[in-house]
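Engineer: dropping a prediction and its sequence here:
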Amino acid sequence: MQASTYAIKASVCFDARNRRRACVLAAGFANTRSVALNCNFTSNNSICMRDMGMKLTRATQGVETLFRSTVKPRSVKAQASAGDIEEATPFKPQAKKSSGVVLPFVGVACLGAILFGYHLGVVNGALEYLAKDLGIAENTVLQGWIVSSLLAGATVGSFTGGSLADKFGRTRTFQLDAVPLAAGAFLCATAQSVQTMIIGRVLAGIGIGISSAIVPLYISEISPTEIRGALGSVNQLFICVGILAALVAGLPLAGNPLWWRTMFGLAAIPSILLALGMGLSPESPRWLFQVFLHDYISHI
């Protein structure tokens, strides 16, 4: 391949006023030259050098001003090896337009974040009433088990969420995650013993542990680059929304002591919506590429 040579041509147009300015500048350079010649016949060289420096400075500033006011950007022509002339237009980056196509799917994924916050906050208002209902009002140890069993399940779920997402895909993992979320909510709402309550809380904890791993993963992989940073903070926002929803759901407890069962049962609704919504959501492009690359390498 022949090496390409590029010739950049620029043209400067002078109007009548700029021509007059150029003549004045030329006279200034000529006057500077005459000062330099006179220095050869004088004995005081310092005075001559000072005068010549001042005149050169004025002339240089005038040239910069002249070119700054007259030079205009022109299209650059690039000459290739075969003598072809190609017009090179200046690069203008196109404005990126944020697409709202992914927003419904991000909203579906954020149901997992809402459930994360809801299960964390729902026990705060309901613990006193469920303890009386289950007969453990004086047993603080069992009450502690009911509270902390959610975090124990979340620890297990957080370790398995990533591997499940890589094996089954992001949307299928969401649908699998809805099973322990809904089952845990149902067991907690219908519990007649402490053991059933703890099992329900563990299942709900496994569900929120898995969702804590795959919700930000899925959102970041389906979001366009220009709004990826903004959508990345949506997960934390909806966790706070879930905690707030749990606190609001506990307001009727003062008038209805058995309302705590309804509070836990309400968590099954977002779980079902999560499973149904992920059936209509697209799979992560990154996971699809990983599957394609694995199949391609395995057939080589």
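Structural biologist: Cool, got the structure.
Engineer: can we go C-alpha only for contacts and neighbour counts from here?
Structural biologist: Will do.
Engineer: of all the residues in the helix ranked longest in the chain, which ones are buried?
Structural biologist: Of all the segments of type helix in the chain, defined by DSSP state H, the longest one is helix 103-134. Neighbour counts using 16 or more other Cα atoms under 10 Å place 105-123, 125-127, 129-131 of helix 103-134 among the buried residues.
Engineer: which SSE is immediately downstream of it?
Structural biologist: Towards the C-terminus, the helix or strand next in line after helix 103-134, according to DSSP states H and E, is helix 140-168.
Engineer: for the helix or strand following that following helix, packing partners?
Structural biologist: On the C-terminal side of helix 140-168, the nearest following helix or strand under DSSP H and E is helix 170-189. Contact analysis of helix 170-189 by 3 or more Cα pairs under 8 Å, 6 or more residues apart in numbering; DSSP states H and E lists helix 140-168, helix 194-222, helix 259-265, helix 268-280 as its packing neighbours.
Engineer: give me the contacts around the last one.
Structural biologist: With Cα atoms under 8 Å, 6 or more residues apart in numbering as the contact definition, helix 268-280 has outside contacts at 105, 108-109, 111-112, 115, 171-172, 174-176, 178-179, 181-183, 185-186.
Engineer: cross-check the contact I'm expecting between residue 178 and residue 207.
Structural biologist: Yes: judged on Cα atoms under 8 Å, residue 178 makes contact with residue 207 at a distance of 6.9 Å.
Engineer: among those two, which residue is more densely surrounded?
Structural biologist: Taking other Cα atoms under 10 Å, residue 178 and residue 207 do not tie; residue 207 has more neighbours (32 against 25).
Engineer: for residue 110, see how far away the more buried one is.
Structural biologist: Distance check for residue 207 against residue 110: by Cα to Cα, to the nearest Å, it reads 14 Å.
Engineer: do residue 152 as well
Structural biologist: As it turns out, when the distance is counted by Cα to Cα, residue 152 lies 22 Å from residue 110.
Engineer: any idea how far residue 18 is from residue 70?
Structural biologist: Distance of residue 70 to residue 18, computed by Cα to Cα: 8 Å.
Engineer: want to compare, so here's the second one:
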Amino acid sequence: MDPADDYLPAIDDLKPETFHDDNAGAAEGLDDSIETTNPGKAVWLIACTVSMGGFLFGYDTGVISAVLVSLGTDLGQALSSNDQELITSITSGGALIGAVLAGMTSDKYGRKLAIYVGCAVFFVGTALQATAFSLAQMVVGRLVVGFGVGEAAMIVPLYIGEMAPARFRGRLIVFDNICVTFGQLIAYALGAAFTDVHQGWRYTIAIGAVPAIALAATMPLCPETPRQLISHGRDDEAKRVIRKIFPQATEQQVVNKIRVVRHSIEEVAASVSDKSLWWQMKQLFTVGANLRALATACSIMAVSQLGGFNTLMYYSATLFSLVGFNQATAVSIVVGATNFVFGFPNFAFIDRFGRRSMLLITVLGMSLSLVVVAIAFHWIPVNSDLSVTGPHEMTWASILLLVALIVYIAFYSAGVAPISWVGTEFLPLEVRALGTMLNTVTCWGCNIIISSTFLSMMKAMTPSGVFAFYAGICFLGWLFVIFCYAEVHNMPLESVREIYTHGFGVKHAKRLQRELREARANEQSAP
């Protein structure tokens, strides 16, 4: 086995709600030895194809940064700060709706159909934006694209997680995450390239239709996931897909895999079959252990969204233009590149150092970096209407601000960005789906708050005040990690759930971790 696989379980945890654990069947005595065989090339090609959806997600969220500074009066009017906030935040609102709808319908109608619908939605939204000559049409286009963003964020990792062999699942889901950040990076680069082209923002947006068309054209080559086929009684088709994923498997191993997946489906169905949504809601909010686990998950997600990162994702070009950079869209590429590159350290170190340690370092680093940004803004003359006082030129304060933001993004990408998706695995199976939905609502809800208030807050509180406010949120998040975020990496789920019966379980988790290390050491030293 590849040595890198030593930390794959932690990578798989990054979005645990995006797939079900078919391997649980092994604990019931079912044969899942097919997972020890080498997968074929088909699964890698399928994952690469479907990950174009992740690229689309990243591109359409990143492209708005350059568009905002290039619109001018192309929509029939000069845009106010409120107009810019509306254009930006409406996509997050659409994403919230798209994610919920995708989650509610994909089990019934399948993952592939959801991806096709997503491609169509992306295409329509892109066309509406690229041909917009009014604010209303641009807003509608951004809303429609938001539906696609939410659907892609929900369905693509779900499809990959259900299609991938267990030992490569982490890498393939990581690849989708990489495609998201790569899409954002490409959006920044193309935004910079078309900055000086007349109405170049239209071309930048229109290019987003290309991967949507390519994904729709190649999806017929990708099968439905075995789990979906089995859940709808299409076992023969599922066998063909499993043979394609595991070409070296025996016929008996294929049959056994069908049994393992069916067992997992039946286990999930049994856990909620006679439970109403109201019962699940009561269990989630009235059982202390469940509520503390949910609070932990949603609090870390809120910090990841309210800590200021999305202001850079959506308004970086506007911000860098404000502080004196002549090629603001080109400088914005630094945001995308840093976000892309520093996503890798988390995957390399999370299992070695643990989630709590990573958060303690990175969230504090985010807070301190934003303090430096707030101080740098104090020396950059900006009026209350966000116009510049004095000569519009780059100064030492501008350079300091850029460096501090790069450090901030590095801490964000290496820590809270991926870890914020971990928490809902701590919930019992019977309320996990509902907890996952609430975590998703927290993500997009906080995203809406940030994107719809940033420019208004800059005017009302001054830029220094705004970034000091975000620094304060990050600092509160760091305090939350110290007192309320238990270290649970490498623990079985039964132990994880036990932790939350002891308050937030920080001290109890430390004791369990120590006992687990001692047990492993005894096993290794035993003859």
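Structural biologist: Thanks, I have it. Bear in mind the structure is a predicted one, so any value in this text is a computation, not a measurement.
Engineer: before we move on, the earlier item: and the longest helix of the first structure, how far from the second structure on average?
Structural biologist: Between helix 103-134 of the first structure and the aligned residues of the second structure, the post-superposition mean distance stands at 1.1 Å (mean Cα distance after the TM-score superposition for the first structure).
Engineer: ok, now stretch 194-207 of the first structure?
Structural biologist: Stretch 194-207 of the first structure sits 0.4 Å off on average (mean Cα distance after the TM-score superposition for the first structure).
Engineer: what residues in the second structure pair up with that stretch?
Structural biologist: Residues 135-148 of the second structure are the counterpart of stretch 194-207 of the first structure, counting by TM-score structural alignment.
Engineer: give me the buried positions along that stretch.
Structural biologist: For stretch 135-148 of the second structure, the buried set under the neighbour-count rule, 16+ other Cα under 10 Å, comprises 135, 137-148.
Engineer: which one of those sits closest to residue 162 of the second structure?
Structural biologist: Within these, the smallest distance to residue 162 of the second structure is 20.6 Å, found for residue 148 (Cα to Cα).
Engineer: show the contacting residues for the residue nearest to that closest one when sequence neighbours are not counted.
Structural biologist: Closest residue in space to residue 148 of the second structure, ignoring its immediate chain neighbours: residue 118 at 5.0 Å, by Cα to Cα, 6 or more residues apart in numbering. For residue 118 of the second structure, the contact set (Cα under 8 Å, 6+ apart) comprises 147, 148, 151, 152.
Engineer: between those, which is nearest residue 439 of the second structure?
Structural biologist: Once Cα to Cα is applied, the member of the contacts of residue 118 of the second structure that ends up nearest residue 439 of the second structure is residue 151, at 15.4 Å.
Engineer: burial of the closest one, as a residue count?
Structural biologist: 31.
Engineer: in contact with it, which residues are there?
Structural biologist: Contacts were defined as Cα under 8 Å, 6+ apart; by that measure residue 151 of the second structure touches 95, 98, 99, 101, 102, 114, 115, 118.
Engineer: how about the first one, what's its match in the first structure?
Structural biologist: It stands for residue 95 of the second structure. By TM-score structural alignment, residue 95 of the second structure lines up with residue 154.
Engineer: surely its match touches residue 213?
Structural biologist: No: at 10.3 Å, residue 154 of the first structure and residue 213 do not qualify as touching, with contact defined as Cα under 8 Å.
Engineer: which of those two has more neighbours?
Structural biologist: Relative neighbour count places residue 154 above the other of residue 154 of the first structure and residue 213, with 25 against 18, counting by other Cα under 10 Å.
Engineer: residues in contact with that one?
Structural biologist: Under the criterion of Cα under 8 Å, 6+ apart, the neighbours of residue 154 of the first structure are 202, 204, 205, 206, 207, 208, 209, 210.
Engineer: rerun at 10 Å
Structural biologist: Remark: with contacts taken as Cα atoms under 10 Å, 6 or more residues apart in numbering, residue 154 of the first structure is in contact with 116, 148, 160, 201-212.
Engineer: run a quick neighbour tally on residue 400 of the second structure.
Structural biologist: If you count neighbours by other Cα under 10 Å, residue 400 of the second structure ends up with 16.
Engineer: assign a three-state SS to it, would you?
Structural biologist: Each residue gets one of three states, and residue 400 of the second structure gets helix by DSSP: H, G, I helix; E, B strand; the rest coil.
Engineer: which ones are touching residue 153 of the first structure?
Structural biologist: Residues counted as contacts of residue 153 of the first structure (Cα under 10 Å, 6+ apart) are 199, 200, 201, 202, 203, 204, 205, 206, 207, 208, 209, 210.
Engineer: still on that earlier bit, which one of the helices and strands packed on helix 170-189 of the first structure is the most hemmed in?
Structural biologist: Sort those by mean neighbour count, taking mean count of other Cα atoms under 10 Å, and helix 194-222 sits at the top with a mean of 24.
Engineer: residue 265 of the first structure matches what in the second structure?
Structural biologist: Residue 265 of the first structure maps onto residue 206 in the second structure, by TM-score structural alignment.
Engineer: quick one, what contacts that match?
Structural biologist: Residues counted as contacts of residue 206 of the second structure (Cα under 10 Å, 6+ apart) are 123, 125, 126, 127, 128, 129, 130, 131, 200.
Engineer: now residue 218 of the first structure: how far from residue 136 of the first structure?
Structural biologist: Between residue 218 of the first structure and residue 136 of the first structure the distance, using Cα to Cα, works out to 41 Å.
Engineer: quick one, strands of the second structure?
Structural biologist: Here the second structure has no strands by DSSP state E.
Engineer: biggest helix in it by residues?
Structural biologist: In the second structure, assigned by DSSP H, the helix with the most residues is helix 429-484.
Engineer: wait, residue 344 of the second structure touches residue 411, no?
Structural biologist: No: assessed by Cα atoms under 10 Å, residue 344 of the second structure is found out of contact with residue 411, at 11.6 Å.
Engineer: neighbour count winner among these two?
Structural biologist: Residue environment comparison for residue 344 of the second structure versus residue 411 gives the larger neighbour count to residue 411, 27 against 14, counting by other Cα under 10 Å.
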